[in-house]
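Asker: Provide a 3D model corresponding to the input given below.
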Amino acid sequence: MTAQPVEDLPGAIDRALEGRSILVLPRNRDDSITEVAPSQWTGAGRAPALILFTSGSTGTARAVALSAEALTTSARATERFLAGPGDWHLSLPINHIAGFQVELRARLAGWEPVRATSATFTAEAFADEAAELFARSGDRPSYTSLVPTQLHRILADERASEAAAKFDAILLGGSAISPALLERADARGLHIVRTYGMSETAGGCVYNGVPFDGLEITITESSTIDLRGQVVADSYVEITPEGHIAPVDDQALTTDDDGARSMHTSDLGRLDDGVLTVLGRADDIIVSGGTNVSPHALETGLLPTWQHHGIAEVLVTWVPDEEWGKLLVALVRTDGRIPPAVAKVHDSPREFARYLGGLDHRMQGQLLPRLAFPVTEIPHRSIGKPDRRTAARLAEELAELADTAETEE
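Answerer: Modelled structure (predicted):
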């Protein structure tokens, strides 16, 4: 049986959960969701309910197979963590697990989500969609799921901020969340739930640092995070030209003798009394002058201070350097309110970095960016995760332009 485009997603979700079809989400948000027959599965055991592709933030996107059990376990755990089944607003692309889970939670709750009608997220549209949701929800809880970039835009708009404060909970994940953003959200009365998870765990599985019931978290000797439980994917898969779906062995996803599944992530973390703190990705570590630097740690450590000096967002990356090997660079998005002291050094990458590094950020002893470039937008992928490869290329281009300008002077 060939793949059939999905016309009715709620009905297709029912068929996939019942084992009557396999839902296949597209790589790109503009392509069609399709259904294939379970007979296309060539692995052992029951066919998966869902095939989707990872965000590809660390390389080529990979296809992941999720069971009906993993998907529903995740959705029901979310209901238990929040205020029970409720009405959902959908502003995330459904070809990613975060967006698909909104559709699934809404289907299990019995009320279709209010879906964004535009591919481009705007604060104005969010406010309109929230008003539509609240008008029908009555006494039912109302929820939405966002990425930090969307929350930034909401908090810059008064009407959208007022609408966001009416939600019983806002799930926030997809990329690193700055303390400064959370402080602004709290000041406006927003009910933020920080989520951690991935395609391979059926979406967020750790809320506000606390794992779902039945999920085991282990910090390995190399400080990376292992996740074990029912929400973990069956396997990675490959889809043949004939449409067959075959499992692919990979050490990142393993199954114990008792059938328990584990995801061995590349994320660094620590556990404090059972509460998880994510410290960034092991493969994002920048070695500068022989010192390991976590860009995530720098970003979350510097922004609370930098935000008071006109900086709305920061991404730490690097450029090649003869002395340092990799020279630390900060790409910063300003909020349009640049103080005079910043304006004086804004056009000199080295002076700009020296000024920002000299602020009272309480990160003494930590290597800091030696160059700082203002940018109109921080590079992100479609789901809101920082695009660190694109950021590194952009930093190198900006550094070359700065060097050329200095030479001409």
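
Asker: CA atoms for contacts and neighbours, from now on please.
Answerer: Fine.

Asker: Could I get the full set of helices for the stretch 51-200 of the chain?
Answerer: Taking DSSP state H, counting those that start in this stretch to define them, one finds helices in the stretch 51-200 of the chain at 68-81, 97-109, 123-137, 148-155, 158-164, 179-187.

Asker: quick one more, to check against the first:
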Amino acid sequence: MTRPLVALGASDPMAVLRGLEAALAGGPALLPVAEGAPALPTPPPADVPQRVALVVETSGSTGTGKRVALSSEALLAGAAAADAALGGPGVWLLALPTHYIAGLNVLTRSIAAGTTPVVVGPGHFDAGVFADAVDRLVVGPAAPRRYTSLVPVQLARVLDDPRATAALGRFDAVLVGGQATPVALRERARAAGIRVVTTYGASETSGGCVYDGTPLGTVRAELVDGELQLAGPMLAEGYLDDPERTAAAFTEREGHRWYRTGDAATIVDGRIRVTGRLDDVVISGGEKVPLGAVERIVRELPGQDGAVVTRRASGEWGEVPVVVTEHPVDLEVVRARVADALGRAARPAEVLVVDRMPMLASGKPDRRAVRTLADPPG
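Answerer: Take a look at the predicted model:
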């Protein structure tokens, strides 16, 4: 059995909301599309398996394009687990694009709660516009709580604006995810009275399924050869029309279906700490250097919570880390801090200051563009 797949421009969040509501109720499956974004190499099919309610296109910040197929059951299981962890359903403020899973999560949770989200204005994120949108939030007896979801760069911009910071303090929880949230940024938010909840997940897990390091509800987490693997009712069906990639990313073990995240992590007393991508390693002078670990250290330096660490080819060392940032920082300070934590081989070779960090529409750094800045072809 199949059902039609309807592609819908994501520039109208309320249209996406209506399309998702119909899909969750058994109508045509929904494919939100970012207008103006490069198309994937193959067009989407006209029909999808009956179990598929939502298809999320993602190219990631470094990988190749894919279409993640999600069922109504997975999406609603994720929404229910999130509501339970947050203390109940609520009214949501949508500040994220609706062709990304984090923005779609806001819509799914609003549908499940029977509430209508308030949408921050279109265009680049603006703290003043965000504060105006918060003023439009109205809670009621059925859903008396306020929630929103941001990426770290949005949180930083809000905290730079006193009025927006005060508005953010009115939320019962502010979910922050999409990438690692620097400790200094979390501490700054909490000092301002913001109830931050850090989230971890992917399109393949129906979005965030780990809050503040703790798996939600029936979500299970295990480490297999250092890789974080997740199981639970929120897992995607797989990748649309791509059985080989599906087989590589999803595995059966101990009577459960597991998603191989590709992330390195530690689990201590049930709490997960993601330490970086397993494949995000350079060999510098014969030593393995995890770029994610270098980036976390750099981001703890004052003013560097948006810095990105990428790689550059080196005739002498093979590859070396390079820091790309919008704010100048002394290279020797960076090298000393990194060397103390990770050893001499991990020391960045350069700090490259840019006028504006290349960003994806999701608010994440565009790591392919950043790498091109640090190591231009030719």
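
Asker: TM value for the aligned chains?
Answerer: Scored against TM-score structural alignment, normalised by the length of structure 2, the superposed chains reach a TM-score of 0.87; 362 aligned residues with a CA RMSD of 2.7 Å.

Asker: about what we covered before: out of the helices of the stretch 51-200 of structure 1, which is the most enclosed?
Answerer: helix 97-109 (a mean of 22; mean count of other CA atoms under 10 Å).

Asker: so that helix matches what in structure 2?
Answerer: Counting by TM-score structural alignment, helix 97-109 of structure 1 pairs with residues 101-113 of structure 2.

Asker: got a list of contacts for that stretch?
Answerer: Here stretch 101-113 of structure 2 makes contact (CA atoms under 8 Å, 6 or more residues apart in numbering) with 17, 20-21, 56, 75-76, 79-80, 83, 89-98, 116-117, 143, 148-149, 178, 202-203, 206-208.

Asker: what sits against the residue nearest to the spatial centre of structure 1?
Answerer: Residue closest to the average C-alpha location in structure 1 (CA atoms, centre = their mean): Gly174, at 1.1 Å. The neighbourhood of Gly174 of structure 1, defined by CA under 8 Å, 6+ apart, consists of Val147, Pro148, Thr195, Tyr196, Ile383, Gly384, Lys385.

Asker: Please say which position in structure 2 the first one maps to.
Answerer: Across the two structures, Val147 of structure 1 finds its equivalent in Val151 of structure 2, going by TM-score structural alignment.

Asker: Pretty sure that match sits against Gly177.
Answerer: Yes. Using CA atoms under 8 Å, Val151 of structure 2 makes contact with Gly177 at a distance of 5.3 Å.

Asker: follow-up on the earlier one: from the contacts of Gly174 of structure 1, pick the one nearest Leu66 of structure 1.
Answerer: Checking those against Leu66 of structure 1 with CA to CA, the nearest one is Tyr196 at 17.4 Å.

Asker: Can you name the residues that contact the closest one?
Answerer: When contacts are counted by CA under 8 Å, 6+ apart, Tyr196 of structure 1 touches Gly173, Gly174, Gly203, Gly204, Cys205, Val206, Tyr207, Gly209.

Asker: Same question for Pro38 of structure 1.
Answerer: Residues touching Pro38 of structure 1, when contacts are defined by CA under 8 Å, 6+ apart, comprise Gly19, Arg20, Ser21, Ile22, Ala47, Pro48.

Asker: and the residues you listed, which two are the farthest apart?
Answerer: Pairwise distances across those peak at 10.3 Å for Arg20 and Pro48 (criterion: CA to CA).

Asker: More neighbours: those two, which one.
Answerer: When Arg20 of structure 1 and Pro48 are compared for neighbours, Pro48 comes out ahead with 26 against 18, by other CA atoms under 10 Å.

Asker: Return the residues in contact with the counterpart of that one in structure 2.
Answerer: When the structures are aligned by TM-score structural alignment, the residue of structure 2 matched to Pro48 of structure 1 is Val52. Contact partners of Val52 of structure 2, counting by CA under 8 Å, 6+ apart, are Ala29, Ala69, Leu70, Ser71, Ser72, Glu237.
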